[in-house]
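> please find the sequence and the predicted model below.
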Amino acid sequence: MAHKQMELNELIHTVSSECESLKYEKETLENFNDTWQAFKNYSKNKQELFYKEQIAAQFLKELFDYPERYPNSRIARAMIRAMRVLGDYHLFGRLLTHNGKLQPFMSEDFRQAVLNFTDHCKKRNNADETIQRRIRVIHKFIEHLTGSGVSTCNDITSQHISSFATSLVGYSKKTSDQHLESLRVFFRSLYFTGQRKDDLSKAVPILYYPKQDRIPSVWSPDNVERLLSVIDRGNPKGKRDYALILLVTQLGLRTSDALNLKLESINWAESRIEFVQQKTGIAINLPIVEDLGLAIIDYLKYERPESIEPYLFLKHIQPFDRMKNGHYLIMQYLVKAGIPLETAKHHGLHSLRHTLASRLLEQEVPLEIISGILGHTTIESTKPYLHIDIENLRKCALISREVAENE
C-alpha cells in the first residue's frame, strides 16, 4: 500500500523505524536521518508538508546535479540512497532492493503508472519476485524515457519502445524476452486503468532467434573440486557459500529454489529436503547426502545470522534478509580458484544444475528419473542433455548416483 497522504514527518519516522527493525547499520541510519532532516527543511522552505517526488528530485538536482551527473562522492551517493529509500516506501509501502543501482526519480504520472502496474501484477497473482523483477524493468524503461524528454505516459510512442528494445542488444534471449514481456504487461495496465486510451502492448516487438539445439554448459570434475576447495569454511560467508554450492551441485536445484529454501524445508528426521518449485509449482522431495547435511549443519549451528527470516540462506550484512543472487557468488570463487572464464559457457549456479543432469545421464540413469530429480514438467525439458558428446560426459562433475538411487 502506498502512503500517498502521509505527511513527511510521519513518513520519515515510519521509514526510520522500518530500517531499524531490518537491522540497518548504525552509521547507515545516521546518514539516512541526516539526509531526511535536510530534505525536511528543504521541503518546509518550499511550503510542502507531504513527500513529493518532484521536490525530492529538485533537492538532489540542486545538491549534486543528479541524475544528469552521477556523483563519485561517498557522501553524495549515501544521500541519494537515503532519498531513494524514502521514495520507495512512499511509493510501495515497503523497502525495495535495487542491487546497488540507484533508481531515478520519476514524474507524478509515471509514479501513478508504476502503482497501477504493481496492482495489476498482484491481480494477475504474479509472485512477489516476479513483480519486483518487472518493476526494475519498468524503472529502467522510465529512465530511458526520461533521457528522451518524456515525462507522461501519453507521450510514449512506438518509437520509444523500439529504441528501448534496441538497447537490449547484447542481453541473453531470456533476459530480453523478460524485459519485453514486462513492457507488455505495463502497457496493458496503462490501458486497463485508463492512463492511456490505446493498448501499446501490441507495439512491443517480438524478438526472433535462429532455432538451434541448446547444449547446456557443464563443469569438469576437477573444476568443481577446485571451486569447492577455495571456499574458506572458517568464516560465516564461506560456510554459507559452501553449503549452498554443494546443495546445487548434489541435488540440482534451480537457483531460485535454492535461495528460496526455508528452514522448514529440511526434514532432518528423514534426511530429506522438501519444497515446492517456484517455476512449476511441483512438490519436490530429495535426499540429503551426508556431506551436504554436515555442511548445512555447520552453517546453521555456527554461522547463520540471528534473524526472524524463515529462509535457509541469508545475507551476511545487515539487514539479514534472504540472498537474492547467486551469480556473483560463483564468479568470485572462479577467480580465486584460477578457473578460466569461458565466454561461450554459463558459469553461474545454474550451470552446476546442468552438471548434475549430465553426470546422471553418464551413469545411464533413465531420463524419467533425471526429469523427476530436476523437477521438469516433461521429459522434453531434459532431452537437451542428450546432445552433449559422450566424451565430455565422462569429464562432467560430481556426485549423485545416491540421489538417483534414493528416488
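Okay, I see it.
> from here on, contacts and neighbour counts on C-alpha atoms
Will do.
> which residue packs closest to residue 216, ignoring adjacent ones?
Leaving out its chain neighbours, the residue that sits closest to residue 216 by CA to CA, 6 or more residues apart in numbering is residue 354, at 6.2 Å.
> ok, that neighbour - contacts?
Residue 354 makes contact with 216-218, 252, according to CA atoms under 8 Å, 6 or more residues apart in numbering.
> before we move on, what about residue 336?
Here residue 336 is in contact with residue 230 (CA under 8 Å, 6+ apart).
> how about whichever strand or helix holds it: buried residues?
Assigned by DSSP states H and E, residue 336 belongs to helix 327-337. Neighbour-count burial for helix 327-337, counted by 16 or more other CA atoms under 10 Å, picks out 330-331, 333-334, 337.
> A further structure is provided below for comparison with the first:
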Amino acid sequence: MHLPSHFQLRTADPANVLASFLCSYNEYFEVARYRSKQRRYLASVVHFGQWLRAEGYAATSISEAVIVRFLSCHLPRCDCQRPVPLGLIENRAALNHLVRLLRTQGIVARPTGDEITRELAHFDTKMTEVWGLSEGTRDHRIRIIRRLLKAQFGSRSIEISLITPTAIRRFVLGDVDWSPSTVRVMGGAVRCYFRYRELLGDDIAHLLQAVPRPAYWRDTILPVGLSPDELEQLFGAFDAACRSHRRGYAIVRCLADLGLRSSEVAKLTLDDIDWQAGTVTIAAGKARRADVLPLPTATGAAIVDYLMHERPKTMCRAVFVRHVAPLGEPVGRRVVQKALHAAYRRLGWDRTRVHILRHTLASRLINAGTPMKQIADVLRHRSIVTSATYTRVDASRLSTVALPWPGDVA
C-alpha cells in the first residue's frame, strides 16, 4: 500500500510513545538524504509508536525482541487506521534506523553481545596486536570462527576442550565441492584461532595437528594480467552513459596505475594526496606500513575530474563517497569491486577478479625492465620474493620468442 501524497502523518499526536523522537528521526533522514523513502519510513515509526503505546511499552524498552514481535505478530493482523505501511522489509529497515538513532541518543542501550561475540572481540584484538593482520583478513577470519563456535557451542559457554579433532577436520574440509584454495583459507583461520587460544594457556596441540593442509603448488599457476589493449578497453568502459562513471573511472585508475587493493582505494582520503609533490600516501594496511607513491598524471586527472564534477558536497574527507543514501559517506570495498565488475559486464567479459589489475601493473613494470626492488616497493610487498613470482614465464610464452634451431629447414 502506497501512502497518498495528501495523507497527513499523525506526527503531532502526544500520546504516541515516539512523538518526542519523530523530529530528530526526520532530521536524521535529511542529513543522510534518504529522501525517497523518508516519508514512508516516518509513517512506519509513527505506526510503531502507536503499537508501543497500546502494548504498554516505553521508548526505553525498545529492543530487537520488541521489534520482532511488532513485525511478526502485529503487522500480519494489523487493523490500525489506514493507510499505514505494511511491508515487512520496509518496516524493518525503518525501525533499524530508529534503533540506531535512539542508541546514539542514549535512549536505548547498546547490546552487550553474547559470549561468542566477546570471544571474537578478544580474538580480533590479538590478531591486531600480535600478528598485525589487516582489517580485511581479520574480518574474514572472524566470520569463519564465528561459524565454527556457533556450530560447536550454539548458545552454550565456550569450552575448547570439548572440540574434537574430527569436528575440526569436518569443519575445515566443508562441502565436497570446496576447492583446495577454500580449504586453505578455512584452515588458516582455524589455526590462527587455536594459536590465540594457545596464548591463553589452552592445550590445543592435538587440534592444531588435526587442521587439514591441502597441497599447494604455488609456482604451477602464473599470474595473469590484462594486455595493453584490454586495459585500454577497460578504461573506455566508463563513458558518460555509465552511472557514476567518473567515480568508477577514477577507482579503476587507482587500481591499475597504483596497484592498490580494494580496501586501500576505499580508505583513500583527500589528505593522503599531495598535489604539489605529486604523491599519494597509502595508509598502513596488509603490509602493516604506510607508503608514499608517485601519483601518475592520468590517475590524478581522473581523481580531479571526479572531485570537481561528480562527487557530492560533503564534509567527509574520503576521496570516494557514496552517491546514494547515506549520501556523502565513505564507500566500502564492495563499491570499489562493483565498479570494476560492472565494467566487465559492459565489455561482455566473464572476468570477476579485482586483483588482476595488480598483476597487470606488475607485468607492465617487468616488461619495462623495472628493477625488482622498485616493483616490490610499488606493490608494497614486504618481501622481494613475493614480487619475483611475476618474473616467471610459461612454455607457450617462450615459444613465441624462440629462435629457430640451427640448421632447421624453413
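It's in. No experiment lies behind these values; they were computed from the predicted model shown.
> just to revisit the earlier point, what's the average distance for the helix holding residue 336 of the first structure when superposed on the second structure?
Mean deviation of helix 327-337 of the first structure relative to the second structure after superposition (mean CA distance after the TM-score superposition for the first structure): 1.3 Å.
> matching residues in the second structure for that helix?
Alignment of helix 327-337 of the first structure against the second structure: residues 337-347, by TM-score structural alignment.
> thought residue 190 of the first structure was touching residue 113?
Yes - the pair residue 190 of the first structure / residue 113 is scored as a contact, 6.7 Å apart, by CA atoms under 8 Å.
> these two: which is more packed in?
Comparing residue 190 of the first structure with residue 113 by neighbour count (other CA atoms under 10 Å), the higher total belongs to residue 190, at 25 against 21.
> ok, now how distant is the closest residue to residue 228 of the first structure other than its chain neighbours from residue 233 of the first structure?
Distances taken as CA to CA, 6+ apart place residue 242 nearest to residue 228 of the first structure, at 6.7 Å, with adjacent residues excluded. Using CA to CA, to the nearest Å, residue 242 of the first structure is found at 7 Å from residue 233 of the first structure.
> likewise residue 270 of the first structure?
26 Å.
> so residue 280 of the second structure sits in a helix?
No - secondary structure of residue 280 of the second structure (DSSP: H, G, I helix; E, B strand; the rest coil): strand, not part of a helix.
> so the aligned residue in the second structure for residue 55 of the first structure is in which element?
Correspondence of residue 55 of the first structure to the second structure, assessed by TM-score structural alignment: residue 66. Element membership of residue 66 of the second structure, judged by DSSP H and E, is helix 64-69.
> repeat for residue 376 of the second structure
helix 372-379.
> map the residue nearest to residue 216 of the first structure onto the second structure.
By TM-score structural alignment, residue 354 of the first structure lines up with residue 359.
> and that match, that's in a helix?
Yes - Residue 359 of the second structure: assigned to a helix according to three-state DSSP.
> number of residues surrounding the closest residue in space to residue 347 of the second structure that isn't next to it in sequence?
With CA to CA, 6+ apart as the criterion, residue 347 of the second structure has its nearest non-adjacent residue at 6.8 Å, and that residue is residue 237. Neighbours of residue 237 of the second structure under the rule other CA under 10 Å: 21.
> distance check, residue 237 of the second structure against residue 24 of the second structure.
Using CA to CA, residue 237 of the second structure is found at 42 Å from residue 24 of the second structure.
> swap in residue 187 of the second structure?
Counting by CA to CA - residue 187 of the second structure and residue 24 of the second structure are separated by 47 Å.
> and the two? Which one has more around it.
When residue 187 of the second structure and residue 24 are compared on other CA under 10 Å, the one with more neighbours turns out to be residue 187, at 25 against 14.
> surely that one is in a helix?
Yes - note on residue 187 of the second structure: a helix contains this position according to three-state DSSP.
> residues contacting it?
Applying CA under 8 Å, 6+ apart, we find residue 187 of the second structure in contact with 172, 211-213.
> need those in JSON lines (columns: secondary structure).
Shown next, in JSON lines, are the contacts of residue 187 of the second structure (three-state DSSP):
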{"residue": "172", "secondary structure": "helix"}
{"residue": "211", "secondary structure": "coil"}
{"residue": "212", "secondary structure": "coil"}
{"residue": "213", "secondary structure": "coil"}
